[in-house]
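1. can't give you the sequence, but here's the structure:
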């Protein structure tokens, strides 16, 4: 999301392309080869900047997995921002993404947000057409519940392979939902219970957006609980010879659901700080994982 310069209508600048190249190279250096986009990021300029780097870097496209999302339409004129998973709209957005990314195929297409007006048969028809034309290899969703995934899958001829959710040591509702069953606190958790289990049972990869929690535990803290968590994260990082960013990502990766963090930063130094999360198995004991969770939630488990 950070590639492409500003969110306004200013055209893509040469400096934006250079910055994108630096971020991509930093990711490749530490072993990251999957790149996640969305058609709305920087109003299309994130994809365009990435596409320019692909065009000028021989052999890069063959070395990476390219993922993008569609389904959100930003506000335009008098029209507010809306969700749009009409079949024709999906096809049009994919064609635009392919042009911006300077590629002939998208490896994974995610439906960005649920659209209450979407007809699953219409959606499935559009996705299968894209697949049969060789424009998209695989499909997934983002920000969807188990029931929504199952409903769409019932109409689709190929398996959904991914669900991208906000998951981090700060956004823990995906984890809290499973342990607050039969407690008074359960009503305060909005995360749809059973979604993690459904994805695991059906081979749907879980991708975590916002996994670094915008630096809450590795930069600026706003509350006593966040400060206590940051101190624990720093202590574990020192003990294990790694970075605080890695500890925060390891907390997700240590979960048996094989969660794949989607690092949102475009800063090369921030990306490189995640090296051990990309190259090493999560080095957290059962007790250390729980200690991080309990410290971040600021209360004992029920």
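-> Looks like it arrived, so ask away. Being a predicted model, the structure only gives us computed values, none of them experimental.
2. Only C-alpha atoms from now on, for both contacts and neighbour counts.
-> Will do.
3. which residue ranges form the strands in the stretch 1-150 of the chain?
-> Counting by DSSP state E, counting those that start in this stretch, the segments of the stretch 1-150 of the chain that form strands are 34-36, 65-70, 72-73, 82-83, 106-111, 136-142.
4. got another, please set it beside the one above:
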């Protein structure tokens, strides 16, 4: 498994992050096999959130990996906080309480990375800074990032927060590629030219923030996967042809498309199927050509000016 540097941190992380949102769907033995298979693939970066399974996903993971000091040194743990029922909450009290709960459920003394999950309209960045300082000084969190935030929201945090923002987890896939499309269609009179994120992709590249694409196989907002979907015949035909060339399957190519981007992204998988996870990991060894990348982009209905 190839690795990248996470933001400006000293962390070298696998190019594939293993999302654990659905681990609750596995029984104990299945969860153990899945986690071990991830480690066997070199995918030792596990992404969590305190709301996944109302916290039970973190507990299931800790049990499946049989968490202990020796195991902990071999893995990288990331979790997220800030979503509450009917609201978002970046208050100092909520962040600190959330992290304590995450650490307890994961049976660990520290997180490698904590992300703020969804932008809080009532955020007081001074409180976030205080929370981050306490978490860092206590050794509970080593690195910090955000999720689903635009450049100005990050800038506002950075005005007060002294720790580097190392990652931004954002929805991105071949069919949900507006953050790429609006950069290609600058000043054009078409839908693709509409910027909805403040040029977040360029901002992250300029500031050495690692983009972590979530839902890399989804179209719309959890409407379904585009692979094998009759709604996307041209895209699937194109992906299948390229997959045959590299002797991999379509899952691998969908992830390889993200990895081909020079932003050096770290896609977050969501599958609990071991074979599909292996297919995702194979993307680490596939380097699409520029022609192939653009062919897939266009086949998804994305517009070139």
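-> That came through fine. Just so it is clear, the structure is predicted and the values come from calculations on it, not from any experiment.
5. just to revisit the earlier point, what would the strands of the stretch 1-150 of the first structure look like in CSV with distance to residue 156 of the first structure and mean neighbour count?
-> Below are the strands of the stretch 1-150 of the first structure laid out as CSV (distance: least, Cα to Cα, whole Å; neighbours: other Cα atoms under 10 Å):
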stretch, distance to residue 156 of the first structure, mean neighbour count
strand 34-36, 23, 16
strand 65-70, 17, 21
strand 72-73, 21, 19
strand 82-83, 20, 15
strand 106-111, 13, 23
strand 136-142, 10, 22
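6. and these as CSV, adding distance to residue 291 of the first structure?
-> What follows is the strands of the stretch 1-150 of the first structure, written out as CSV (distance: least, Cα to Cα, whole Å):
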stretch, distance to residue 291 of the first structure
strand 34-36, 31
strand 65-70, 34
strand 72-73, 38
strand 82-83, 39
strand 106-111, 34
strand 136-142, 29
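7. So for residue 130 of the first structure, which of these sits nearest?
-> Nearest to residue 130 of the first structure among these is strand 136-142; the distance by Cα to Cα comes to 5.7 Å.
8. Count residues in the vicinity of the corresponding residue of the second structure for residue 30 of the first structure, would you?
-> If you follow residue 30 of the first structure across to the second structure using TM-score structural alignment, you land on residue 41. Number of residues near residue 41 of the second structure (other Cα atoms under 10 Å) recorded here: 14.
9. Could you tell me how far residue 41 of the second structure is located from residue 179 of the second structure?
-> According to Cα to Cα, to the nearest Å, residue 41 of the second structure stands 30 Å off from residue 179 of the second structure.
10. can you tell me which residue in the first structure aligns to residue 58 of the second structure?
-> That one, residue 58 of the second structure, aligns with residue 47 by TM-score structural alignment.
11. swap in residue 188 of the second structure?
-> Residue 188 of the second structure maps onto residue 183 in the first structure, by TM-score structural alignment.
12. Quick check: buried residues in stretch 66-74 of the second structure?
-> Across stretch 66-74 of the second structure, burial judged by 16 or more other Cα atoms under 10 Å covers residue 72.
13. from what I can see the match of residue 30 of the first structure touches residue 280, true?
-> No. Between residue 41 of the second structure and residue 280 there is no contact under Cα atoms under 8 Å: 10.0 Å.
14. Against residue 85 of the first structure, how distant is the residue nearest to the spatial centre of the first structure?
-> By Cα atoms, centre = their mean, the mean C-alpha position of the first structure lies nearest to residue 209, the distance being 3.3 Å. Taking Cα to Cα as the measure, residue 209 of the first structure falls 21 Å from residue 85 of the first structure.
15. ok so, going back, which residue in the second structure lines up with the residue nearest to the centre of the first structure?
-> By TM-score structural alignment, residue 209 of the first structure lines up with residue 214.
16. likewise residue 289 of the first structure?
-> Match for residue 289 of the first structure (TM-score structural alignment): residue 293.
17. From residue 250 of the second structure, how far off is its match?
-> 14 Å.
18. Would you state the helices of the stretch 151-300 of the second structure in chain order?
-> Assigned by DSSP state H, counting those that start in this stretch, the stretch 151-300 of the second structure shows helices spanning 151-160, 178-184, 200-206, 233-246, 250-260, 274-282, 290-299.
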